[in-house]
Structure formats: structure tokens, C-alpha cells
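Novice: sequence and predicted model, in that order:
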Amino acid sequence: MLSLQEISDRMEIEDLMVRYSHAVDTRQWDLLDEVFTADAHIDYTAMGGPAGDLASTKKFLETVMPNFAAFQHLISNSSIRVDGDTATARTMCHNPMLVDGADGSRHLMLCGLWYLDTFARVDGTWKIRQRVEEKSYMFVAPDATPGGATS
């Protein structure tokens, strides 16, 4: 049976992962300072991005995300293990993104991945110390513009 502290820790960690999704989906890069530790390592290489510290990750997101007309991070099925002031989790993410082609076409890119996270409680608050993406799939659908193949 889980203790009240373990239940609270799990809920706080789940909320932290939602705050990450919200920060990215609303393009509020500075909110990531509240999500990650100052010394965080973030590895997006499995899905074609870089690996680096928080500052370089924020710069990458700020540069690349305007290339997508719309996107959402849908997270679920978290397997969280808490051990005192540290924790780990494996969380499923479905990330649909709209990509505009140079010819005016619009394509739906579907990304499926897992976040492999390590957390630390810092001054009483949970933060992500390390995030590594593990790829499941990436699929780009045909033209999704009105009148296109998938309208």
C-alpha cells in the first residue's frame, strides 16, 4: 500500500510532466526553468533533436517549434518509482504535429515516444534532472490541407 507521501509525490511528478507539455505547447520556454533542475541533461536525439543542457534545449525549442503550425504533447501511462528525494519514470507521449510544406501543403506528423525521466526533489519541489526520449514511431501523413488527400 502506498503512503500518503508516496501518493503526493506521484501526483506532483505527474503534474510536473503536464507542466512540461504545457510549456512546450504554449511556447513558454522560460516555464521550463520551473520544470528542470539547473543542471538538467535533456536528450532528444532518438527523435532527431539534440542532447544538451537546459539553456541549449530552450534555444533549440525556440528555433525549431515555429516550423510547426500546431502541435500537442499527450502524455499517459506513467510508470513512476519514488525513492526518497529521487524518482524515475517511463511515460508514453503521443505528439501530433502539423507541418507546412513549401508548396502550401500541410502534413500531419505523428510522433510516438517514451520519456525516460529522472527526478530530484529540490527545496521541496520535484524537478526533472534528466530526460531521455525513446522512439516508438514517426509517421508523416499525406497532404492534410482542405481539398487535399486527407481532408
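Specialist: Happy to help now that I have it.
Novice: can we go C-alpha only for contacts and neighbour counts from here?
Specialist: Fine.
Novice: strands of this structure, start to end?
Specialist: 36-43, 51-52, 68-71, 74-83, 86-100, 106-122, 125-143 (DSSP state E).
Novice: which residue is nearest the middle of the chain?
Specialist: S21 (5.5 Å; CA atoms, centre = their mean).
Novice: just give the closest residue to that residue, not the sequence neighbours.
Specialist: Excluding the flanking residues, the one nearest S21 by CA to CA, 6 or more residues apart in numbering is H73, at 5.5 Å.
Novice: the one you found against M92, yeah?
Specialist: No. H73 is beyond contact range of M92, at 10.0 Å (criterion: CA atoms under 8 Å).
Novice: still on that earlier bit, mind checking how far the residue nearest to S21 is from P142?
Specialist: According to CA to CA, to the nearest Å, H73 and P142 sit 21 Å apart.
Novice: biggest helix in this protein, by residue count?
Specialist: Looking across the chain with DSSP state H, the single longest helix is helix 4-25.
Novice: tilt between that one and strand 74-83?
Specialist: Computed by axes from the mean of the first three to the mean of the last three CA atoms, to 10 degrees, the angle separating helix 4-25 from strand 74-83 equals 140 degrees.
Novice: other SSEs contacting helix 4-25?
Specialist: Other elements packing on helix 4-25 under the criterion 3 or more CA pairs under 8 Å, 6 or more residues apart in numbering; DSSP states H and E are strand 74-83, strand 125-143.
Novice: take this one as well and set it beside the first:
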Amino acid sequence: MTQRVELATVLDRFAVDGLVTDYAVAVDDGDWEAYRGLFAPDGRADYRSAGGIEGDVDQVVGWLAESMELFPMRQHLIVNRRVRFGILEQDTGDTARVQADYINPMRFAGHDGGSTAPDFVCGGRYAFGLVRTDDGWRLRHVIVQEKWRRTPRTLQQPAAT
């Protein structure tokens, strides 16, 4: 690899990492316009493993905006990012795949402004598919693979006696 190619790869890794971070911040802040802007025109997201929907960006934004009203406090922590770059066949655009683990603590809305409302925590793995566009890197797909969740005892099934 030449130094120019190595530098371009490093810059792409920074851009891809920034896009994944922007994704987490947009969801946590409920900034649905910013969320939309992260996706390529054909972008899709799949939240079915976490009890959500699969669809195009507009469908998913509608579902997220409504669902996240239950959780006024959200904080995605996305770690262990594994980035792989590729070239689209018979296309000039570059692609990337990111596999990243997440833990997502959230707080249920409470009657007292949320300070004593119970917490909900889940974790799993994201699979991001990205494509380089004229506007920079964009998400082509996001797939959530929820592996576990911890809900407040009051929301859990009572223990069998």
C-alpha cells in the first residue's frame, strides 16, 4: 500500500466511525432529521430483534419517534467497532461494513420528571452497511441484533410459585 492509500483508508475509518457515533447521538437526542440525513436514499433499518420494525428511513423514523417517547433518557454506547472496506461490483462507490457491540441504558418516563422512573437496559450488536456517496459516507442499512435486556422488576413476569 502506498502512503496515499493508507492515508485515505485512515480518513475513511475516521469518517465511518463518525457516522456510527452520529447515529447513536441522533437516536439518543431524538433528532430525527439528523437521523434521516445519515442514510443513503435507499437506506433501511431493521429493529425487529428488539421488538421494532424493519423498513425504509421514513417508516423507521415514525416508529422510533413514537417508541422513544417512552424513554426520555437514552444513551447508546457503541463499542468494539470492526470496520471492513470493500468495492461495489461494477460500481465506482466504495462500501464498508461495521460490526459493533452496544449497550443502551434508557429511563422510562416518570410522573415526577423522570428522576425516579425505572431503568431499562439492553445490549447486542449492530451491523451497519455503508456506502460512499457524493455527500460522504451514508448508511445503506442498520440491523439491530439485540442479545439481552434487563427490565425493571415491575415489568417482568412474576416468579412462578
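Specialist: Right, received. Where do you want to start? No experiment lies behind these values; they were computed from the predicted model shown.
Novice: circling back to that earlier point, out of the strands of structure 1, flag the one nearest T26 of structure 1.
Specialist: strand 68-71 (9.5 Å; CA to CA).
Novice: so where in structure 2 does that closest one end up aligned?
Specialist: Counting by TM-score structural alignment, strand 68-71 of structure 1 lines up with residues 71-74 of structure 2.
Novice: quick one: contacts of the matching stretch?
Specialist: 28-29, 104-109, 114 (CA atoms under 8 Å, 6 or more residues apart in numbering).
Novice: got the contact list for the residue mapped onto the residue nearest to the centre of structure 1 from structure 2?
Specialist: Counting by TM-score structural alignment, S21 of structure 1 corresponds to A24 in structure 2. For A24 of structure 2, the contact set (CA under 8 Å, 6+ apart) comprises 75-78.
Novice: and these, which are buried?
Specialist: With burial judged by 16 or more other CA atoms under 10 Å, the buried subset of these is 75-76, 78.
Novice: could you check how far the equivalent of Y44 of structure 1 over in structure 2 is from D94 of structure 2?
Specialist: Matched by TM-score structural alignment, Y44 of structure 1 corresponds to Y47 in structure 2. Distance, Y47 of structure 2 to D94 of structure 2, using CA to CA: 25 Å.
Novice: which of those two has more neighbours?
Specialist: Taking neighbours as other CA atoms under 10 Å, Y47 of structure 2 and D94 compare with Y47 leading, 19 against 15.
Novice: need the contact list for the more buried one.
Specialist: Contacts of Y47 of structure 2 (CA under 8 Å, 6+ apart): 53-54, 143-145.
Novice: if you map those onto structure 1, which are still there?
Specialist: Checking the contacts of Y47 of structure 2 against structure 1 (both residues aligned by TM-score structural alignment, their matches' CA atoms under 8 Å), the contacts still present are 53-54, 143-144.
Novice: can you get me a residue count around C122 of structure 2?
Specialist: C122 of structure 2: 17 neighbours (other CA under 10 Å).
Novice: wait, doesn't it sit right on W148?
Specialist: Yes. In this structure C122 of structure 2 lies within contact range of W148 using CA under 8 Å: 5.6 Å.
Novice: verify the stated contact: T95 of structure 2 with G136.
Specialist: No. T95 of structure 2 is beyond contact range of G136, at 11.2 Å (criterion: CA under 8 Å).
Novice: so between those two, which is more surrounded?
Specialist: Taking neighbours as other CA under 10 Å, T95 of structure 2 and G136 compare with T95 leading, 19 against 13.
Novice: so who does that one touch?
Specialist: So T95 of structure 2 contacts 85-88, 129-132 (CA under 8 Å, 6+ apart).
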